[in-house]
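J.: Return atomic coordinates for the entry below.
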Amino acid sequence: MKSVSRRQFVGGAAGVVASLSLPIRAWAASSPFKIAVISDEISQDFDHACSVIAKDFGLHYVELREMWGKNLQASSDAEIAEAQKILAKYDLQVTDIASPLFKVDWPGAPKSQYGSKGDMHGAQEVAYKQQDEVLARSISLAKQFKTDKIRCFDFWRLDDVAPYRAAINEKLRATADIVGQQGLLLVIENEFACNTATGREAAKVLNAIQSPHFALNWDAGNAVMRGELDAFPAGWDALPKNRIHHCHCKNAIKDASGKIVWSPVDKGYVDWTAQFRALKQAGYRDAVSLETHWRGAATPEASTRISWDGMKQALINSGTF
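T.: Coordinates of the predicted model:
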């Protein structure tokens, strides 16, 4: 073993102590990931949510979906201006616009049994013919909030998507081209109630749509909820790693009755320490965004704080925080 002088040892030890005493936001800034939280998972009060993210969690990034009881799609100019002031106040950057784009039935197909069931995060479920308006609004919001990513979905899940798969892929490809012309990236989330729900399904869609403007928002928790209990590592292994440009962090587990339910980040089928390590090894440098969904504590904020504790520990254990 190489010998170390007392001066080198003391100097090295002092460096470690100094790094440990750094403000938590300096720790977050040193991560290879853009560590974020979807603000409305904490509170509909955008100022309070941003305060928690920046001051209590020590983070630099936020994902936007709802504010003040409204989906971002319905925000007024005044509300957008106020949100921009709040972001500047807490020195937060926006990772992406978490839009409801294509969370609708595919035209001409049987009506999906999944539908919205009220799970639209403040957005009104509009018809397929109005999706161009949702897209235009999302592009505008991305530019106003200075982000280059727009999240979309893959239409409400069909019992048999095969007859419609090629047409759906073409719609996604054409939409990605529109987004790309604006200098933005369309990221499709694998969503348990939509046609692309698992890692294996996402891999097939990405393979079919070879567009530089089309990427994946990887959500291992959603894959588990759809029944892909081996979302990590098997679902993950199926994915082209260079096509992943956003990541949601949540977890799910089976309850006493055998039903899959949301759980805190550190309890469930997804080993987030291993997943974060795999992301780092794959060269991933985009956002990992906490999307708690679990509501086992007294309030959404309390639940998110518990999940953040688990997520933070997984980041530390994986060497990415």
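J.: okay, CA-based contacts and neighbour counts for the rest of this
T.: Will do.
J.: Which helix or which strand is home to Ala26?
T.: helix 24-29 (DSSP states H and E).
J.: Can you give me the buried ones in that helix?
T.: Neighbour-count burial for helix 24-29 flags 24, 27-29 (criterion: 16 or more other Cα atoms under 10 Å).
J.: same deal with stretch 203-212?
T.: Within stretch 203-212, the residues scored as buried using 16+ other Cα under 10 Å are 203, 205-206, 209, 211.
J.: Quick one: those residues as TSV, columns for secondary structure and distance to Gln130 too.
T.: Listed next are these as TSV, based on DSSP: H, G, I helix; E, B strand; the rest coil; distance: Cα to Cα, whole Å:
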residue	secondary structure	distance to Gln130
Ala203	helix	28
Val205	helix	23
Leu206	helix	25
Ile209	coil	23
Ser211	coil	24
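J.: sorry, back to before: mind listing residues that contact the helix holding Ala26?
T.: Applying Cα atoms under 8 Å, 6 or more residues apart in numbering, the contact partners of helix 24-29 are 35, 54, 57-60, 321.
J.: now, the most widely separated pair of these?
T.: Ala54 and Phe321 (15.5 Å; Cα to Cα).
J.: Report how many residues lie close to Met225.
T.: Neighbours of Met225 under the rule other Cα atoms under 10 Å: 24.
J.: wait, Leu158
T.: Applying other Cα under 10 Å, we find 19 other residues in the vicinity of Leu158.
J.: Second chain to compare with the first, below:
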Amino acid sequence: MWTLSGFADEIDPAPEIQFEVLTGLGIRHVEFRSAWGTNVLDLSDEQIAEIKRLLNQYGVALSAVGSPIGKVSVADDFDEHLRRFERAIWVAHELGAPYIRIFSFYPPTKGEDPTPHRDEVLRRMSALTDRIKGDDLVLGHENDLQLYGDTPDRALDLIESVGSEQLRQVWDPANFVLSGARPFTDGFAKLRPYLAYLQIKDAVAETGQVVPAGDGDGQIAETLRALKDDGFDGFFSMEPHLARAGHAGGFSGPELFGKATHAFTGLLDEQGISYQ
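T.: Modelled structure (predicted):
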């Protein structure tokens, strides 16, 4: 049984509307990134308590804390970033999230090849995983653009070099397309042993346009088929980016979020895949 989730801040800044639309679509999990226009790690304790109350009210659970950890320059102060990571851990425990999404650091200069910064990236990623050793949390590395792990080969190098079972791959097919890869062809066999969580958006390689699942070059149908065949059981988090995409996230609105969700569940239905 596969489990649907979603970045509900793509629906609306207000969490009540986020959870109302999610549950109306049959989605009972959320990848919690922001509420009231504020990033999850910047919400006050009182705001987190209100989110907890609303989650209970709507019957929604967290699949992940959609944190921005690692989405900074590899040259930025890491001690300060570790303190921010502590907040992510606290929120995950407080709201019952099994995963914290993280990233693999930008090179100091925009557009620079991140490869020369490999050792420092690995040092930082190892420090993050060391911090949660013995905890039941898992860090999900997202292959976002222009960071060290934005290609299948560097994502594989990162996870294997850190060597922690608490660091797994979050598979984002659109980001692989936009990095110049063919996601399934170039990356699936390599990364499947470490693949624990998927974010669902698609993209057209020629134009860079983000589109609903199945309408782009993300090879999502092939990926779903392979996951079904090998018995995958995990989260699929809607992140449509159909109206706007930016550094801190995207936006779709209720209608486009619903369109993206129906496109994805249509692919699951075509392949006879059960989901909840």
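J.: Name the nearest of the contacts of helix 24-29 of the first structure relative to Arg157 of the first structure.
T.: Ile35 (29.9 Å).
J.: Identify the residues contacting the closest one.
T.: By Cα under 8 Å, 6+ apart, Ile35 of the first structure lies in contact with 28, 59-61, 287-289.
J.: which stretch of helix or strand covers it?
T.: strand 34-38.
J.: Among the contacts of Ile35 of the first structure, which one has the most neighbours?
T.: Scoring those on neighbours with other Cα under 10 Å, the highest-scoring entry is Tyr61 at 28 neighbours.
J.: What is the equivalent residue in the second structure for that residue?
T.: Matched by TM-score structural alignment, Tyr61 of the first structure corresponds to His29 in the second structure.
J.: For its match, which residues are in contact?
T.: 3-6, 60-63.
J.: Met311 of the first structure now?
T.: Applying Cα under 8 Å, 6+ apart, we find Met311 of the first structure in contact with 249, 265-266, 272, 290.
J.: Count the residues that sit near the aligned partner of Asn143 of the second structure in the first structure.
T.: Matched to the first structure by TM-score structural alignment, Asn143 of the second structure sits across from Asn190. Burial of Asn190 of the first structure is recorded as 28 neighbouring residues (other Cα under 10 Å).
J.: what's the answer for the one 4 residues further on, then?
T.: Under the neighbour criterion other Cα under 10 Å, Cys194 of the first structure is assigned a count of 23.
J.: On the three-state scheme, the residue nearest the centre of the first structure is what?
T.: The first structure has His248 as the residue nearest its centroid, 3.1 Å off, counting by Cα atoms, centre = their mean. In terms of secondary structure, His248 of the first structure is strand; the call rests on DSSP: H, G, I helix; E, B strand; the rest coil.
J.: and if you look at the one 4 residues further on?
T.: For Ala252 of the first structure, the secondary-structure state derived from three-state DSSP is strand.
J.: Quickly note the distance from the residue lying closest to Trp68 of the first structure once chain neighbours are set aside to Ile38 of the first structure.
T.: Among residues not flanking Trp68 of the first structure along the chain, Gln44 sits closest, at 4.7 Å (Cα to Cα, 6 or more residues apart in numbering). To Ile38 of the first structure, Gln44 of the first structure is 11 Å away according to Cα to Cα, to the nearest Å.
J.: Now do the shared contacts for those two.
T.: Joint contacts of Gln44 of the first structure and Ile38 (Cα under 8 Å, 6+ apart) do not exist.
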